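S.K.: sequence and computational prediction follow.
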Amino acid sequence: MANISMTETVLQCHPMSEKGFVDAIAVHVDRAEGGRLQIKYTLHGLVDGIDFPEVAQPKRTDELWKDTCFELFCGRADDRSYVEFNFAPSGQWAAYAFTGYREGMTELACAPPQIKCTAGEGIFEMTVTVDLPESLRALDVMAGFSAVIADKHGRTAYWALAHPPGKADFHHKDCFALQLEARSAA
């Protein structure tokens, strides 16, 4: 039987974000052996008023953060390098590797994540299955889960596990606030 680690946490709205259309965002993450993550983002709020991108062909797409999207940042605690994944409700995605804080950005070679979305009265859920890069699969990693949520009135709210002082900045190591322990076969 595989050894799986499950963690539930909540994101915090950035103090300078526009408020009133998202009440809460929770994250549930399962880390299985081999570095596979299953992440469920659950948004509570005025779902009908959120500006979700239209469903599109699932493919790698840049600049998803300009619209409603959910994100994962992770890296080792003792290393400046990290990776970033962006997951859009449209089914589009992006993945990047960085050598340091916003430095040395390259496209991360990886399998496409699986993205599934459901919505109901006051609730939106996005479930993502993604494989960590080979370099992080067998290690404990520090993770940052975040979301950019735009509404149909032009307001934007930035959500993360933690926020550094100043403007919203998901690349800042202060946002990498959850340790995900490496897993192996039991």
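M.R.: That came through, no problem.
S.K.: contacts, neighbours, all on C-alpha from now
M.R.: OK.
S.K.: quick check: closest non-adjacent residue to Y158.
M.R.: Of all residues not flanking Y158 in the chain, V148 sits nearest, at 4.9 Å (C-alpha to C-alpha, 6 or more residues apart in numbering).
S.K.: for whichever strand or helix holds the one you found, packing partners?
M.R.: Per DSSP states H and E: V148 is located in strand 141-150. Applying 3 or more C-alpha pairs under 8 Å, 6 or more residues apart in numbering; DSSP states H and E, we find strand 141-150 packed against strand 69-75, strand 156-160, strand 178-180.
S.K.: the residue nearest to Y158 contacts T68, doesn't it?
M.R.: Yes: the pair V148 / T68 is scored as a contact, 5.2 Å apart, by C-alpha atoms under 8 Å.
S.K.: which SS state does S17 fall under?
M.R.: Under DSSP: H, G, I helix; E, B strand; the rest coil, S17 falls in the coil class.
S.K.: so what's the residue count around the residue lying closest to it once chain neighbours are set aside?
M.R.: Excluding the flanking residues, the one nearest S17 by C-alpha to C-alpha, 6+ apart is A157, at 4.7 Å. Neighbour count of A157, defined by other C-alpha atoms under 10 Å: 21.
S.K.: ok, structure two:
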Amino acid sequence: MQVDLRAFNSCDAIDFLRFDLERGASNLLQLSFELSGSIQSRFATIAEPRDRTFGLWQEDCFELFLRPLDCRQYWELNFAPNGDWNCFLLSDYRQGLEASNDIKIKTLKSRHLTQRYQISATLELAGDAMQLNKTFWMGPAAILAAAGSRHYFALEHGNKPDFHCPDHQRRFIN
């Protein structure tokens, strides 16, 4: 499933930001973020995941929120252009944040294409994350710095950026 992310505030340094999610084997998800614009040249090329790191959202960060149907708990995944990552489980909307090992990052890599940058990952679902069967809610997002400001990208926005809001997520059916 491929979707374009919308900027909360205009950003001339980014022409587009696209997200793609596909199911691999029954417990694997493959995702990618692809962006075009002058900002892409500052991101490094990575070949594997680096460190599990907290606070990635304070810098450039690609994010994915996953929530089983009819469930309040959800996972937040963070991917930095340098290869750092994290995975959290929340018990409800912005509540009970804790590090989670239910989703493992099997691969995390990036590459530069002609005028584009792509970061992709393979996720392995385990434990409670196996609830993410064929249909679930997803919310891809990104926080990117450009021209001295932070820019927020998501499927939808309310009156302020809020990636956790279930109203801004889309059903994934595979």
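M.R.: Here it is on my side, so go on. What you see is a predicted model; the values in this text were computed from it and never measured.
S.K.: on that earlier part again, quick one: map the residue nearest to S17 of the first structure onto the second structure.
M.R.: Superposed on the second structure with TM-score structural alignment, A157 of the first structure falls opposite H151.
S.K.: doesn't A7 make contact with that match?
M.R.: Yes: here H151 of the second structure reaches A7: they are 6.8 Å apart, a contact under C-alpha under 8 Å.
S.K.: these two touch, right, S100 of the second structure and L90?
M.R.: No: applying C-alpha under 8 Å as the test, S100 of the second structure and L90 come out as separate, 9.1 Å apart.
S.K.: just to revisit the earlier point, residues contacting the residue nearest to S17 of the first structure?
M.R.: C13, H14, S17, E18, K19, V22, V148, I149, A150 (C-alpha atoms under 8 Å, 6 or more residues apart in numbering).
S.K.: as JSON lines, those residues with distance to A162 of the first structure and neighbour count would be great.
M.R.: JSON lines is the format used below for the contacts of A157 of the first structure (distance: C-alpha to C-alpha, whole Å; neighbours: other C-alpha atoms under 10 Å):
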{"residue": "C13", "distance to A162 of the first structure": "9", "neighbour count": "24"}
{"residue": "H14", "distance to A162 of the first structure": "8", "neighbour count": "21"}
{"residue": "S17", "distance to A162 of the first structure": "14", "neighbour count": "16"}
{"residue": "E18", "distance to A162 of the first structure": "17", "neighbour count": "17"}
{"residue": "K19", "distance to A162 of the first structure": "17", "neighbour count": "14"}
{"residue": "V22", "distance to A162 of the first structure": "17", "neighbour count": "23"}
{"residue": "V148", "distance to A162 of the first structure": "14", "neighbour count": "20"}
{"residue": "I149", "distance to A162 of the first structure": "16", "neighbour count": "24"}
{"residue": "A150", "distance to A162 of the first structure": "19", "neighbour count": "24"}
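S.K.: quick one: those residues as TSV, columns for distance to P165 of the first structure too.
M.R.: Formatted as TSV, these follow (distance: C-alpha to C-alpha, whole Å):
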residue	distance to P165 of the first structure
C13	13
H14	10
S17	13
E18	17
K19	18
V22	22
V148	18
I149	20
A150	22
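S.K.: tell me how far W137 of the second structure lies from C71 of the second structure.
M.R.: Taking C-alpha to C-alpha, to the nearest Å as the measure, W137 of the second structure falls 10 Å from C71 of the second structure.
S.K.: quick one: which of these two has more around it?
M.R.: Taking neighbours as other C-alpha under 10 Å, W137 of the second structure and C71 compare with W137 leading, 20 against 12.
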